[in-house]
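1. Just need the structure, nothing else, for what follows:
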Amino acid sequence: MELSQRVQKLTPSSTLAITAKANELKAAGQNVIGLAAGEPDFNTPENIIQAAFKAVEAGKTKYTPAGGLPKLKEAIQEKLERDEGLRYELNEIMVASGAKHALYNLFQSILDEGDEVIIPIPFWVSYPEQVKLAGGEPVYVTTDESTAFKVTTDKLDGVLSEKTKAIILNTPSNPTGAIYSKEELQAVADWAVKNQIIVVSDEIYETLVYDGEHISIAALGEDIKKLTVIINGVSKSHSMTGWRIGYAAGDRQLIKAMTDLASHSTSNPTTPSQWAAIEAYDGDQTFLREMNKTFKSRLDTIYPQLMEIPGIECIKPKGAFYLYPNVKETVRLCGLDSADEFVEQLLETSLVAVVPGSSFGSPDNIRLSYATDLDSMTEAIRRIKQFVEERMEK
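-> Got it, this is the predicted structure:
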């Protein structure tokens, strides 16, 4: 069967490949430590689980509007005003089957063939693929340790063209954990307003900040708010990755288009999950503080251990739950040719699964998730260090 050109152009996920290999080794009885996870290792809070149970028992299992329950939109509306100081009307909010679905509908709604979307490197793996699926062209802007993985307006000017439609901004960042300051956001906002470029503001990690504060670029003034589409959801903040509830907030005409698109594809997000998300936003928020505290404690413990590995360079992240070390020198010390080879051999010989930076556009880095228990993390770092030192001795 001949497949469409659009799916043939997709880049396979090396994250999934690493995960599949790790699972294969685990199934064979190997003690693999996985640091590739992109989800919190906490269960969903009990009050949220109970809200879903009660909804099902009450018969709340039928269709809802394609753009989400009005009551959930109200909860999101209140959350945005409470946390970001932003006011959106209900027709400026769309609930989706996860933040990824919201992003997909967004790109399908704003892009025509050949439209360009600026994507800073490193990037979350699905950004360029979703742009390509919508007929758009990803245009990459390189960032590195010298700019703390944050894009500058000089770099943006260098890739701006008549075809530029949007820029993606992810803060806190996956995979780097970088957070844009208010001043840095203001510079990007001024640039976007000047050039009338849509800002796709992915804020899915907003509650996981350990140094500094999260600021939504949309909160920097009415002009930039009009150009910004906020993408967020409950997956990371409330450890609800499998519940598949995300949202978009922005221009009402765009939100209507995204909702109309959903009505012909997924219909509504899962109904019990929407009721659970209402409790997530309206209920007790103690869990957010507790999870944040745990992740910060892990980071403060693991980061110094990581820095003891020969050749490692790593900016201490300020948010999310990833470490993103540069291993170029480490790879050289090990006598290997690339970080991809480093990752492959690390899994095969030391049974530690990490993600190669090539997945995110920066081939000299690797990504380690600390969304796992501290004992496992400590053992994983010990194995990585031993792996490097043994190869240095050869």
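2. okay, CA-based contacts and neighbour counts for the rest of this
-> Noted.
3. What count of nearby residues applies to A280?
-> Using other Cα atoms under 10 Å, A280 has 25 other residues around it.
4. what's the neighbour count on the residue lying closest to it once chain neighbours are set aside?
-> Distance criterion Cα to Cα, 6 or more residues apart in numbering; nearest residue to A280, sequence neighbours excluded, is I48 at 5.9 Å. Here the count is done by other Cα under 10 Å, and I48 has 21 residues near it.
5. Can you say which helix or strand has I48 in it?
-> In this structure, I48 is located in helix 46-57 according to DSSP states H and E.
6. want to put them side by side, so please do this one too:
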Amino acid sequence: MIQLPLSKLSNVGTTIFSLMTQLANENEAINLSQGFPDFPADPELLSLADHYIKNGFNQYAPLGGMLPLKEQIAQKIENSHGTVYHPDTEITITAGGTQAIFTAIATIIKDGDEAIIFEPAYDCYEPTVELFGGIVKRFRMMAPDYTINWNEVKNLISDKTKLIIINNPNNPSGKILKENDIQELIKIVKDTNILILSDEVYENIVFDGNQHLSICQYHELKERSFLIASFGKLFHVTGWKIGYCAAPKSLTDEFRKVHQFNVFCVNTPLQLALADYMKNENNYLQLSQFFEEKRDFLREGLKNTSFKLLECEGTYFQAVKYDKISDKTDFDFAHELTINHKVATVPFSSFYKDKLNENVIRLCFAKKNETLEKAIENLQKL
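-> Purely as a prediction, here's the structure:
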């Protein structure tokens, strides 16, 4: 028998999102676990994709992406955040946000380099750092407010720190960074060579009149940052797997060295469809209101239950605490919900390295109202 080499990711298995979706399918449960909409994308966008496919735009795109789409992205960033990226040299189209994150980490991290992440953390950050020989240092945000003590973050900095990874708005907590957070981050990286990876895939899903504070709005941070975003979240087409990375030319040049040997380029006709669709700003400027209504619909349905609704400032995820319902771990409780009550969720412990159990689960409300109604009806019975 062939002796396989030691696994580079020996502690990594199938993601919790895939596991819970599989469990939902096996038990015919309502799937509020994995973060994807169950409603269709805009027919106009689908018609544009059809147009470009049928008219022969089906060959390789340039390495950095189709220029019309990059120009629209640059315009969106300038309109939203008042900052300029050169479309051709500072924006790269990627095969989704996760590929952009992977490539940015691969660009920076070498053996022994340290990267700081904030838990609860999206599950691709740590394995990718470790894949390239890096060491992860974690700051733990905790229920119910998931705030950051920047003095403690400062203590994590060493001469080996090469990267700080932030996720704003945060998945899974639904919290957003405030001006004070940004200013504290600026103080920490000032006079250092530390780079920043800013995962902002939910930037257009922010609630209650709050403003999304992008890393690119701050010169001190923009010059050292990879800004990551996703069209899957923006236009309800997660299966298209198209995102982008915006970064200064010096960083983009290095990013593309890795990108070209990872995926090289991204789906040509869909890029052109997105470029045309983005010309109408209303196709994304109304997204916050759209999802705020869904958030409120879910919260209203659960307010008289024994679930404690945690604050949700952005993303399309609602965190709830269930300690008045069950003393089971969040993993066991999520399984019980799926099997016995036909609602699939995600346990928060999956977003912590040490599987911290806070009796909190995550519900996705990027669903049709009929789907949410059925889930609420089941959850109200607990």
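7. How close are the two chains, by TM-score?
-> The TM-score (TM-score structural alignment, normalised by the length of the second structure) is 0.92; 374 aligned residues with a Cα RMSD of 1.9 Å.
8. re earlier: is it true that the residue nearest to A280 of the first structure touches A276?
-> Yes - here I48 of the first structure lies in contact with A276, judged by Cα atoms under 8 Å, at a distance of 5.1 Å.
9. Show me what the helix holding I48 of the first structure is packed up against.
-> Contact partners of helix 46-57 of the first structure among helices and strands, from 3 or more Cα pairs under 8 Å, 6 or more residues apart in numbering; DSSP states H and E: helix 271-282.
10. buried sites along the helix it packs on?
-> Residues of helix 271-282 of the first structure classed as buried: 271-281 (neighbour count, 16 or more other Cα atoms under 10 Å).
11. re earlier: in the helix holding I48 of the first structure, which residues are buried?
-> Residues of helix 46-57 of the first structure classed as buried: 48-49, 51-53, 55-56 (neighbour count, 16+ other Cα under 10 Å).
12. Looking at these, spot the one nearest P138 of the first structure.
-> Checking the buried residues of helix 46-57 of the first structure against P138 of the first structure with Cα to Cα, the nearest one is I48 at 37.7 Å.
13. mind listing the strands in the stretch 1-150 of the first structure by residue range?
-> Assignment of strands within the stretch 1-150 of the first structure using DSSP state E, counting those that start in this stretch yields the ranges 33-34, 93-96, 116-121, 137-142.
14. can you check the stretch 151-300 of the first structure too?
-> When assigned using DSSP E, counting those that start in this stretch, the strands of the stretch 151-300 of the first structure occupy the ranges 164-170, 198-202, 228-233, 246-249.
15. Against the second structure, what's the mean shift for the shortest one, could you check?
-> Here strand 246-249 of the first structure is compared with the second structure after superposition; its mean distance to the aligned residues, by mean Cα distance after the TM-score superposition for the first structure, is 0.9 Å.
16. Where in the second structure does that strand align, residue-wise?
-> Using TM-score structural alignment, strand 246-249 of the first structure corresponds to residues 243-246 of the second structure.
17. Other residues contacting the matching stretch?
-> Defining contact as Cα atoms under 8 Å, 6 or more residues apart in numbering, one finds that stretch 243-246 of the second structure is touched by 85, 90-97, 100, 226-232, 252.
18. what about the strands of the stretch 151-300 of the first structure, which gets the closest to A66 of the first structure?
-> For those, the distance to A66 of the first structure is smallest for strand 246-249, at 12.1 Å, taking Cα to Cα.
19. need the contact list for the nearest residue to R362 of the second structure once chain neighbours are set aside.
-> Counting by Cα to Cα, 6+ apart, R362 of the second structure lies nearest to A319, which is 4.6 Å off, once chain neighbours are set aside. By Cα under 8 Å, 6+ apart, A319 of the second structure lies in contact with 172-174, 309-312, 360-363.
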